[in-house]
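A.B. asks: What shape does this take:
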Amino acid sequence: MGEKRWSERFEGAMGRLAARNHRRPFQALALALVLTLAGVFFARTLSLNADFVGLLPKNFPSVQDIDKLRKRFGGQGNVVVVGMGAEPEALKRFADDLAPKLAELSEIRYVNHQRPSNFFNEHALYYVDVDDLKTIQERIDARIAWEKQQANPLFVRLDDEPAPSVDFSDIEQKYTGRANQRMAGQGDLYYLDPTERMVVVMAKPKGSAADLSYSKKVVSQVEEFLAKQDLSKYGPGFKTAVTGTFKKKIDQQRVIVGDLASASSLALVLLLAYLAFHFRSALSVGLTMLPVAAGLGWTYGFVGLAYGQVNLLTGFLAAVLGGLGVEHGIHLLGRYGTLRSEGMDSEAAVAESFRHTGFSALIAALVAALTFLSLAMSEFRAFREFGIIAAVGMLVSIFAYLLILPALLGLASRFGWAPRLHQGSSGPMGLLARWLPRSYRGVGIVVGVGVLTLVSQAHRVSFNYDSRTLEDYKQASAVLDQKVNNILGYSQTPVVVLTDSLEMEREVVRQLEARKAARGKDSTIDFVGALEDLVPKRQDEKQVILQSIAAKLEKLDPERLPEDTRASMTRALHMAKAKPFTQKELPASVKHQFENLDGSTGGAVLVYAGGGVSLSDGEGTRRFAKEVRGLHMPDGSQVSAAGEALILADILDMVSREGPRILVAAVLSVLAAMWLTLGRLRTALICMVPTLLSVIGLVGLMSILGLQFNYLNIMVLPVLIGTTVDAGVHLVQRLGEPGADFISVYGETGRAITGGLLTSAIGFVALILAKHPGLNSIGDLANLGFGINLVIVLLGFPSLLLMVERWRRRHGVTPEQTEEEPAPEA
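C.D. replies: Next up is the predicted model:
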């Protein structure tokens, strides 16, 4: 009983405060204006940060590693210029003409437009082990001896044994896939695709793509430079395009900002349209929307103070919170109108509305806030910030209504305005209210069977780890970037292991290659590259063998060799004459890849993903992350690779690990809040029934429709728990009032519940039209959940309550025996 008295006292306090604001509207509105101006002031500098790295806590090793990488090497990736629509020779001329000019731009560190294949092909034999060189030498010696025998007129061969082979493909195969061969590339010297009629020139900026303003600066500089070039000399259909990491970051940001603007605008239009339909009064629309607008201003003022920026999820919270906030206004203003129609004056109607309906709205907001706060348990910053901001927004919206709505109603009543009355017993809700008591058994059975069918399929739902399904890969820059990767033969953005010494660098390479060899075809590593590793050991010893091989090859008559061997012998002779080389003599395009921002080289090992693994494929990325992490050095230290791929792996691991815990916390926090505020555990459990069935039913419907969870849309489940439970609260609270009539209560409350769910869904409807696939998936799941909840709370749940009431009457069970409120008369 203590809890109930506490709740009754709180109800009374809300009613008295609302009545005071009704009597003194100008004081309340002045306070609201000051708070709104302060909110707008602090929110004015908010920016959107769509960077992956910003979604994880700064104390995460992967985040700290990538920060070190950026400070030491700058950003990963390139600004890529692609020439298209010309013949190969014209494309090569374009690349040769453009590269030196592009390198002179102030924001470009270096430019790469040719493969270093000539250098690595010429020095290929220096990368062969000494033992294998000796094997090559022995084969050549055997062939020379055989040739001499064949040239001796006195020699008679008594068998048909073939000539000793000088084919070294078996030895060459042993070294396939090493860094020198992969970096040398295959095919043309230029990064050229004759079929697509395109050539690639890669420019490395000085800054990082994570800095959006810098990305815009460097891409604009390159695009302005290209616009000034005379491209007609390369052919009539020749044109250029820009892609690469920096360009894709800008395009992604532009899409998200565009989605943010369009989603917010669409949500506003839909809310206004629905409110106009619901109230049939322009003033009622204004009375509902003004507190919501003020509350959003206060909320984003808090965001500006606390975070200074929004991420991919929190940027769209305005549309979501707007829809959720309007729901409170629909209930409050609808109840106010009903009380006025019953003869109450404006102040008494305001006090009564906020005493009961307002308290129910507070319970719903508190429950939703606690549910959102369960997301704050996550280390995933996108979820944590979403949870905190949404929780603040829900509580702020109630305070905004308590402060502003009574004051506006006080002013309106002074001018003789009264809300337009909508009879609960008329319209679709009235018809449904009269039909349900006659057909509740059939309705309950149909809804129950449908829910059980969905629940039975829930176990089949799966998780989609492929991040490509969450990004807009239809953008021109993204499509072109994939073509560039196909031309290169490997990704432009390897992960990097930072090292502090030459010995450490060698140990990292040794361990990674050992892991690759141990896993065999299951390895996710394509190849490992280190600058020191690109300079072979024992070159002087190898040169002596190579000189001997060259001298012997010159003695072979090419005309006496099989045709398929002549070319390889000529190539071998050329390679055998190559001179030893040092790190300084490596091609500039290779050294640049290991170059620090200060111009020094070394200190990094590049690791490229392979084995059919795409770093956009989350499951493959997780396996790749495990293979390149946790390298134990001889001094006891441990190092790991750094890169955005490992950030994605951490996000996926975190979401899959934390998801069940967050969901359990959301359910328990909702139950605890409702138990505390409603006063009885049984009442709280009854109010939660529609929500829990809706969430489980949604999971089952997903498996039937072939939808999957991902690391963004999985947060919809706790959100639905917090935002749909208020429908059950409103219905149970109103039906539990002494003397409540089912038809009138259901007609009035059902109309408000329908409006509340529709306006809650509106914020998520806007996400369905966003271009970002990840946001689409959030909108899809949320609206399916709201739809299921609407069916359950309007049809299934009332039918269940009516069944329980009929059972009570048949068995003579009194309300006191069940410790419940009196059941409604139907």
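
A.B. asks: When you work out contacts or count neighbours from here on, use the C-alpha atoms and nothing else.
C.D. replies: Noted.

A.B. asks: buried set for stretch 260-276?
C.D. replies: 260-264, 266-268, 270-272, 274-276 (16 or more other CA atoms under 10 Å).

A.B. asks: from those, which ones fall inside helices?
C.D. replies: Using DSSP state H, the subset of the buried residues of stretch 260-276 located in helices is 260-264, 266-268, 270-272, 274-276.

A.B. asks: I'd like the structure of this one too, to check against the first:
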Amino acid sequence: MKKSTEVCSHFLVHLANGLQRYPKTLILLTCLLCGWSLFYAAGHLGIDTDTTKILSEKLSFQQDRKRFIEAFPQEDQAILVVVETNMPEQTTKALDYLGTQFRKEKKQIESVYIPGAGDFFDRHGLLYLDLDELDELASKLDEAQPFIGSLADDNSLNGLLSIIGQAISQEIVELPADLNPLLNKIRRAVNAAGEAKTYRLSWQQEMLGEDRDLLRTQRFILLKPKLDFNELVPAEKSLAAVRVIVDEAKTVFPDVSMHLTGEVVLEHDELISVTRSAEIALIFSVTLVFMVLYIGLRSIRMVLVTLTVLLMGLLLTSGFAALAIGHLNIISIAFAVLYIGIGVDYTIQLCLRYRELRQNELPRSQALRDAVRKVGPSITLCALTTSAAFFSFIPTAYKGVSELGIISGVGIFISLLITLTVLPALLKLFRVDTSSAITVASEGMFPDWVYRFPMRHASVVRWTSAALVLAGLGLLTQTRFDFNPLNLRDPDSESVATFRELLKTKDTSPMTLTALAKNKDEALDKARKLKRLEVVENAITIFDYIPEKQKAKLAIIEDLSLVLGLHLTTFPPMHHDTVENNMEVLDEFKQDIDEHLEDQPDSELSGALHLLREDLDQFIAKLQSESEQAKKAMLDKLQFSLLDTLPATMNLLLKGLTAGPVTIDTLPEDLSERWLNKDGIYRIMISPSRDLNEAKNLREFVTEVRKVAPHATDLPVIYLESGNAVVGAFQQALVSALAAIILVLLIIQRSFKDALLILLPLMMTAILTGASTVVMNNPFNFANIIIIPLLFGLGVDGGIYIMYRLRNPEREQSVLRTSTARAVFFSLLTTLCSLVSMAFTPHPGLASMGQLLAIGLILTIVCTLIVLPAFAYKAER
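C.D. replies: Reported below is the predicted structural model:
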């Protein structure tokens, strides 16, 4: 160790002597290089926020996903618009309006697909009912033909209440709906009209029943947006355009709920949420970092010099990233945080050693040369070990971290070079006053027993550390990786809340799987086997869009058309009668109710009729107290509430009477292309039978389905396999990093004992940090696992500094009194303050990252400044 240290010191002294002769020239050239680096990075360093690229494309599940997207490209990167109200007619109106507006926005939207909508389903919708359901509907409509015919002749409040009044009083008129529920809904319409509120009676629900699949009140629109992955927020423009249309639709349909979700929206909201949370954290971080640097360095000029050196290094590293890779991904963009965390360590070490030597009254030039000579070897060794740790991430399948390893590994050497050359030049050029720092340093910040504690109580520290490590190792067996990215996203955001709500329902879960088949027989065979699985609710192919028993259903439809369709091709719109006629029909309707209650006081309808009678009395009384104009408005509102949806419902029904046979060739193109591509590849969509908000259910769903379809893909597989790939990549990288660090330490130190002691804080911190994830229920995830490289770098660096000072003692009686220990403490504290504010942000991912980072850095400080001296003291004895 001494020989290599002497060689390194000798070289660094010559380097410092040569460069200090021309400090202005050195600074000017460095500034020019930084300027060029900034210019080049601005023109060539892009942002690739495509999350599908952060893992190697060679992974099997990535290949499966690639094959699926190549076969069905329209399924990639979609925005899901969820439209929902309490009646299907209103949902359909909103759906049609949105579809029209989205199709006009060709600049930001590539394609629009509305499942179950369009002329095909309007015409053939009845064929998708079960045979018994269709037969029941036909019978009901056959009996209700007089009702339909009467309203076709007089589609008004007069016509409706007259025929319902006949059904109540004479009970000879068949209605297309159950009378008791219908009376309750008429009562709601009466109350709404009296209170000037909006209410609509759904004739589709009345005729077909509320539980029919054809009458979903929740519908979807799939949009394929145009994304720009060169932007930090690639979906910003397209989503802005979509949201403008949705906001306009909300004003047109105020009673319709419209929400955006899907992977594109989730990732966009994630980036916005992270950005906002980071801005909050940044304000506190900058303040805390400046305060810590000032407390540690005791000089505004020295703080500014330190920040200048860090900025230069960041600019040069950015230029290298632009030159070597050309882009940053959502992982490698963290290189700035890692650079500051480790780079500030080098600058503080040199600054505090320089200040310490000035305290010994050495001349400025001599103090700078000695500081470089004494600190240079240790920070050079730190750079070697830390960069080796980062470079070990390059061969992993986690492409995002692999690129981070390249940028950060080279950035470490840039930081080392800037620290050993430009920093001394700046300190020489800008005369830093160290007088106030000298007094504080000499007196010490704590009582003497604090500095001597690790050595005086070495046995206690050692045994306590051993016990904690054993307990930590036990807890490490319970660590887990949370592979669900939804848990890292803002739960209050519209996209996450909507996505989670959809996951709860079997029929609407967006977390489906997709399997491909080369021919019809394979597709049907796989679907049949998948449907037998307990975890599968359904397995859909294009053949599920071919209605069963078409011949029998078409015969029923043909018979029904003879009853309804021969004399009626289009149902007439509402027409408005006079106020006098409407008042008269209300009185007649009330008389029909009175007759029924008098003749059959205990009938099934009596309860509903009593309530309706009371509300009618109040409504008529209110009408009589109003002006003619107000009466007309109230009566029009009542007619609108009762009859607005009837024409659309009847026209849809009439159109359904023109249905013909359905084959694969007659299916609409926008539907068929999503299930059977031009190359003859069939798609099978597998929906879960359980709530995939639960990690256990998601894992079982993927596992069981892939036993039948090994290459099944889509979001559940991507979430699960991405987590497995990330864990595997980090395990591989950490083993490689540890091996590289040990190798470098053994080569440089030439002492197995010293290498082991240097690794002690790193290993103990790693074990206890991992154990804390179990104790605090903060499992590893896609966000907080990124801090591991930072903890590796800082953990080994601190050990090197302390061991180097212990092996090269000067006049200090305790290593904790030295500038080296203070530099380790303040550099770790600076990093802690720069990042710990994330723990208090509302974003779950950043919060988990900040929490784990705070624990790791605190443990690094304790293990480096207390545990390591205690074990090293034993070695000295």
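
A.B. asks: picking that back up, just curious, which of the ones in helices among the buried residues of stretch 260-276 of structure 1 is nearest to P738 of structure 1?
C.D. replies: For those, the minimum distance to P738 of structure 1 (CA to CA) is 30.7 Å, reached by L275.

A.B. asks: how about the closest one, what's its match in structure 2?
C.D. replies: Pairing criterion TM-score structural alignment: the partner of L275 of structure 1 within structure 2 is identified as L293.

A.B. asks: Its match is in contact with L304, isn't it?
C.D. replies: No - contact criterion CA atoms under 8 Å: L293 of structure 2 and L304 do not qualify, at 9.5 Å.

A.B. asks: picking that back up, and which of the buried residues of stretch 260-276 of structure 1 is nearest Q543 of structure 1?
C.D. replies: For the buried residues of stretch 260-276 of structure 1, the residue nearest Q543 of structure 1 by CA to CA is L260; the value is 63.9 Å.

A.B. asks: Ignoring the adjacent residues along the chain, who's closest to the closest one?
C.D. replies: Ranked by CA to CA, 6 or more residues apart in numbering and with sequence neighbours excluded, the top spatial neighbour of L260 of structure 1 is F316, at 6.1 Å.

A.B. asks: Select the longest strand from structure 1.
C.D. replies: Secondary structure of structure 1 per DSSP state E: the longest strand is strand 198-205.

A.B. asks: Mind giving me the packing neighbours of that one?
C.D. replies: Packing partners of strand 198-205 of structure 1 (3 or more CA pairs under 8 Å, 6 or more residues apart in numbering; DSSP states H and E): strand 79-84, helix 88-103, strand 108-112, strand 192-193.

A.B. asks: for those, which one ends up most surrounded?
C.D. replies: With neighbours defined as mean count of other CA atoms under 10 Å, those peak in mean count at strand 79-84, which reaches a mean of 25.

A.B. asks: After superposing, tell me the mean distance of that strand to structure 2.
C.D. replies: Superposed on structure 2, strand 79-84 of structure 1 shows a mean distance to its aligned partners of 5.0 Å (mean CA distance after the TM-score superposition for structure 1).

A.B. asks: any idea how far L616 of structure 2 is from the residue sitting furthest away from the middle of structure 2?
C.D. replies: Most distant from the centre of structure 2: D599, at 64.4 Å, with distances by CA atoms, centre = their mean. Per CA to CA, to the nearest Å, D599 of structure 2 is found 20 Å from L616 of structure 2.
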